[in-house]
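> quick one, what's the 3D model for this:
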Amino acid sequence: MPLLLAPPPSAARPLLALTFGVAELNALLRAFCARGRVAEARALFHRYCDTYPPDARTFNTLLLGFKEAGNAQALDLFYHDAVLRGFVPDSVSYCVRMDAYCKKGRFLDALDLLDEMRKRENCRPTLQVFTTLIYGAGIVRNATRARQLFDEMGQGGVTPDRGAHNALMGAYVRARDLQSGMTVMSEMERKGIGLDDVSYNTMLCGFQRIGDLEGIWKVYSKMVGSGFMPRTRTTMLLMKVFCENARPDLGLELWDYLLGKGCVPHRHALDVLVTGLCCRGMVLEAYRCFREMIEMGMTPTERAFRVLEGFFKRKREFEKLEEIRQMMKATQLEEHQCDEEAA
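Now for the predicted structure:
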């Protein structure tokens, strides 16, 4: 009796027919735009737009691609071409164009789009639109207009979120009105919105720019008092300000605060702190921070090691000198082994 062989998997389960439509075209355009290949994305659009009629997402994807590429002129040309093809812009389209204009300093052009948007039916300005315009007002240092736009949000039934408050705060900082910026920060706390790293970093940068150490201290105290965990950029800013102004003790306080929160500061923060501490004669404190980073599983930079090594040589602390050399060798060996295993 002949054996009955089972049919191969391909025969038993026929392949599904693959289709290509506007959704797939949109995904392809997004992929090209994400890699900055906007010209190729536009060429694909022109090649397939008749076969696969585009929708609003198609046009907005390309508008966003031109905006991210910083090519406002190409964005305008494509937009007007799209309108001729029957494209009806929505709030996303307007927001993308506004953002492109604002980043080029064309704030008045962005405001014209707001007026145009308000004249259209079913195209009310959104939270993102207002936030974008407030940010644009900050770029041209027009804090008064930024505040007006912020107030218009409430009048239009739009509730400002943390991003809108941060944009307003940034506008005040760019206009060097730090007091009003601090008032916005207090408003956020009073409303229960909460501050994030953008909030703190914005105010710290503003005070750093005008050399107001007291202002920096106020913001830093507020941050630590609330138990907030700053991101690397804010940590670096504070560490540089403290150490460059002969207050490495405050940098050490920040270091201990971060470790107490279970966070290992960036290696470059250790560079700044070790240099600042050693220059003020606090070599043992610098050694302690160096050792703590290693104990937390991080390898200090060669710069931090060389600074500490140099000061131990001057003080003839040969035992400590040998200790940090052995610690560096051990961590570098472990790092090398991890790289080999990953390869």
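> every contact and neighbour count from this point should use C-alpha atoms.
Fine.
> how many residues are close by L178?
Using other Cα atoms under 10 Å, L178 has 21 neighbouring residues.
> tell me which helix or strand the nearest residue to it once chain neighbours are set aside sits in.
Once flanking residues are discounted, L178 sits nearest to Y172: 6.4 Å by Cα to Cα, 6 or more residues apart in numbering. In this structure, Y172 sits in helix 162-174 according to DSSP states H and E.
> buried sites along that helix?
Neighbour-count burial for helix 162-174, counted by 16 or more other Cα atoms under 10 Å, picks out 162-174.
> remind me what that helix packs against, helices and strands.
Here helix 162-174 touches helix 127-139, helix 143-155, helix 178-191, helix 197-209, going by 3 or more Cα pairs under 8 Å, 6 or more residues apart in numbering; DSSP states H and E.
> residues contacting the residue nearest in space to the middle of the chain?
Geometric centre of the chain, nearest residue: V198, 8.4 Å, by Cα atoms, centre = their mean. By Cα atoms under 8 Å, 6 or more residues apart in numbering, V198 lies in contact with N166.
> what about it, distance to A12?
The spacing between V198 and A12, counted by Cα to Cα, to the nearest Å, is 58 Å.
> give me the helices and strands touching the helix or strand encompassing L333, please.
Using DSSP H and E, the element containing L333 is helix 318-342. Counting by 3+ Cα pairs under 8 Å, 6+ apart, the packing neighbours recorded for helix 318-342 are helix 283-295, helix 302-315.
> go with 7 Å
Applying 3 or more Cα pairs under 7 Å, 6 or more residues apart in numbering; DSSP states H and E, we find helix 318-342 packed against helix 302-315.
> shouldn't V96 be in contact with L62?
No. In this structure, V96 is not within contact of L62 by Cα atoms under 7 Å, at 10.2 Å.
> give me the residues contacting the strand or helix carrying R118.
Assigned by DSSP H and E, R118 falls within helix 107-119. Outside helix 107-119, the residues that touch it by Cα atoms under 7 Å, 6 or more residues apart in numbering are Y94, M98, Y101, C102, C123, R124, G136, A137.
> to compare against the first, here's another:
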Amino acid sequence: MARKAEARAVFEALAEDDAISYNAMIEGYARLGDLTGAVEIFRKMRYCSLKPSLLTFVSLLGVSSSRSDLELSKQIHGLIVKSGTSLDLYAGSALIDVYSKFSLVDDAKVVFSLMHNRDMVIWNAMIFGLAQNERGEEAVKLFNQLRISGLTPNEFTFVALVAVASTLASMSHGQQFHAQIIKEGADSDPHVSNALIDMYAKCGFIEEGLQLFESTSGKDVICWNSMILTYAQHGHAEEALRVFGMMGGAGVEPNYVTFVAVLSACAHAGLVNEGLQYFNSMNTKYTVEPGTEHYASVVNLFGRAGKLHAAKEFIERMPIEPAAVVWRSLLSACHLFGNVEIGTYAAEMALLADPMDSGPSVLMSNIYASKGLWADAQKLRQGMDCAGVAKEAGYSW
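Reported below is the predicted structural model:
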């Protein structure tokens, strides 16, 4: 922070304004992820009638993309087009990334089509954009085009492709990609291994995932988490907890995600006491601060076991403000056991936490209906309003 202030002081003390110093300041703010500072300098640059270079736009796009700021990214894109400047690889990949994050895949594809000298960063950005928007078949077709282009796919390409196979739950695609990964020698990359383990799990091939897990050397925490989650999601709580124990034996410290997986495994198996012990160990044995997902998992742990009063009391003792998802976990348990009293309370609290979510009202209506309280169910459904999403303020240059 001190160096940033010093740089700003030097910049303000300059006798003459020039594009080079403005670009340097914008790039500096962008590197620090300071969107407000970068935009402020850019506005001043425009006010001084200085022409931004492509470097200026690339710096702004980098920070707007990392912050998932669609409005700013679109405005910068418009300014690039207006200036007659051609997109370079960095600007193109940043635009593809931010458009994909907001599911504007067709806009991302337009940017991709304008990039003639594509490198692997551009190809990967587009393949990953298609993958994250569940347009798997298009991602596979694009990968085939990549192979024809003569470029060699790298580990990032394969992570995106394996994600496609996971989304499609297609073992035929997954096995083809795995074979290609081995051929290219990318199977030793931990990110690729983690993605493959996740893919085999989502396709229901747990044993294959386990074999891959056991053959992976230098397992990081993500790799361990993938295997614990795999067992937890398929109802194999004992195996999930066994892997967690092995993780400690291997000297790998668990993280936030690890405990979400462990608590989920305990909840699905009805291991209430064990789950509470793991939850309490986060602070006492490990340096992992419990977050909303952990609290929701404990509520789910109590709820699945039918301990609805204990779940309610746990929420009321939370040291942080319970988020809507925590109350929804309790409400789901009330729906499972048909508890109208606690369910009504949980629904009210969930709506207070997130008034835009109609889910609690729907669940509560279903609870009423399951108990034959048709008048209450009808009244609740009639009172449900359709809520809109607030529009964020845009940027004015």
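> got a TM-score for the two of them?
Superposed pair, TM-score by TM-score structural alignment, normalised by the length of structure 1: 0.63. Supporting alignment: 273 aligned residues with a Cα RMSD of 4.2 Å.
> could I get the buried residues of helix 162-174 of structure 1 as a markdown table with distance to E116 of structure 1?
Below are these laid out as a markdown table (distance: Cα to Cα, whole Å):
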| residue | distance to E116 of structure 1 |
| --- | --- |
| R162 | 27 |
| G163 | 24 |
| A164 | 22 |
| H165 | 25 |
| N166 | 26 |
| A167 | 23 |
| L168 | 23 |
| M169 | 27 |
| G170 | 26 |
| A171 | 24 |
| Y172 | 27 |
| V173 | 29 |
| R174 | 28 |
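> need the contact list for D189 of structure 2.
Contacts of D189 of structure 2 (Cα under 7 Å, 6+ apart): E155.
> what's G225 of structure 1 aligned with over in structure 2?
Taking TM-score structural alignment, G225 of structure 1 has S215 as its aligned residue in structure 2.
> rewinding a little: buried deepest among the helices and strands packed on helix 162-174 of structure 1, which one?
helix 127-139 (a mean of 25; mean count of other Cα atoms under 10 Å).
> mind giving me the packing neighbours of that one?
helix 91-103, helix 143-155, helix 162-174.
> which bit of structure 2 covers the first one?
Per TM-score structural alignment, the counterpart of helix 91-103 of structure 1 in structure 2 is residues 89-101.
> and that stretch, how far from structure 1 on average?
Its aligned residues in structure 1 lie a mean 1.9 Å from stretch 89-101 of structure 2 after superposition (mean Cα distance after the TM-score superposition for structure 1).
> can you list contacts of that stretch?
For stretch 89-101 of structure 2, the external contacting residues (Cα under 7 Å, 6+ apart) are 58, 61-62, 65, 68, 70, 73, 105, 107-108, 111, 121-122, 125-126, 129.
> if you set the cut-off to 6 Å instead, what comes out?
V58, S65, S68, A108, I122, G129 (Cα atoms under 6 Å, 6 or more residues apart in numbering).
> check stretch 201-211 of structure 2 too.
S166, A169, I197, Y200, T230.
> now do the end-to-end distance for that stretch.
12 Å.
> pull the distance from it to the chain's centre.
Centroid separation for stretch 201-211 of structure 2 versus its chain: 23 Å, with Cα atoms, centre = their mean, to the nearest Å.
> again, but for stretch 163-178 of structure 2
20 Å.
> before we move on, what about stretch 133-149 of structure 2?
For stretch 133-149 of structure 2, the distance to the chain centre is 22 Å (Cα atoms, centre = their mean).
> quick one: what's aligned to N154 of structure 2 in structure 1?
Looks like N154 of structure 2 aligns to D161 there (TM-score structural alignment).
> before we move on, what SS does the residue lying closest to its match once chain neighbours are set aside have?
Spatial nearest neighbour of D161 of structure 1, excluding adjacent residues (Cα to Cα, 6+ apart): I193 at 7.3 Å. The three-state assignment at I193 of structure 1 reads coil, by DSSP: H, G, I helix; E, B strand; the rest coil.
> burial count for I193 of structure 1?
What I193 of structure 1 shows, counting by other Cα under 10 Å, is a neighbour count of 14.
> quick one: the corresponding residue of structure 2 for it and E12 of structure 2, what's the gap?
Using TM-score structural alignment, the equivalent of I193 of structure 1 in structure 2 is A186. A186 of structure 2 sits at a distance of 49 Å from E12 of structure 2 (criterion: Cα to Cα).
> over to T230 of structure 2?
In terms of Cα to Cα, T230 of structure 2 sits 55 Å off from E12 of structure 2.
> with A165 of structure 2 instead?
Counting by Cα to Cα, the gap from A165 of structure 2 to E12 of structure 2 is 53 Å.
> ok, M115 of structure 2 next?
M115 of structure 2 is 37 Å from E12 of structure 2, by Cα to Cα.
> between T230 and E12 of structure 2, who's got more neighbours?
In this view T230 of structure 2 and E12 are compared by other Cα under 10 Å, and T230 has more residues nearby, 28 against 11.
> how about the more buried one: what's its closest non-neighbour residue?
In space, T230 of structure 2 is closest to A201, 5.6 Å off (Cα to Cα, 6+ apart).
> tell me the contacts of R141 of structure 1?
Listed by Cα under 6 Å, 6+ apart, the contact set of R141 of structure 1 reads R174, A175.
> helix, strand or coil for the residue in structure 2 that it lines up against?
Under the alignment (TM-score structural alignment), R141 of structure 1 pairs with E134 of structure 2. Assigned with three-state DSSP, E134 of structure 2 falls in the coil class.
> reformat the helices and strands packed on helix 127-139 of structure 1 into TSV and put distance to M293 of structure 1 next to each item.
Shown next, in TSV, are those (distance: least, Cα to Cα, whole Å):
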stretch	distance to M293 of structure 1
helix 91-103	40
helix 143-155	43
helix 162-174	33
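> what sits against the aligned partner of T167 of structure 2 in structure 1?
Aligned against structure 1 by TM-score structural alignment, T167 of structure 2 finds its counterpart in R174. The contact partners of R174 of structure 1, by Cα under 6 Å, 6+ apart, come to R141.
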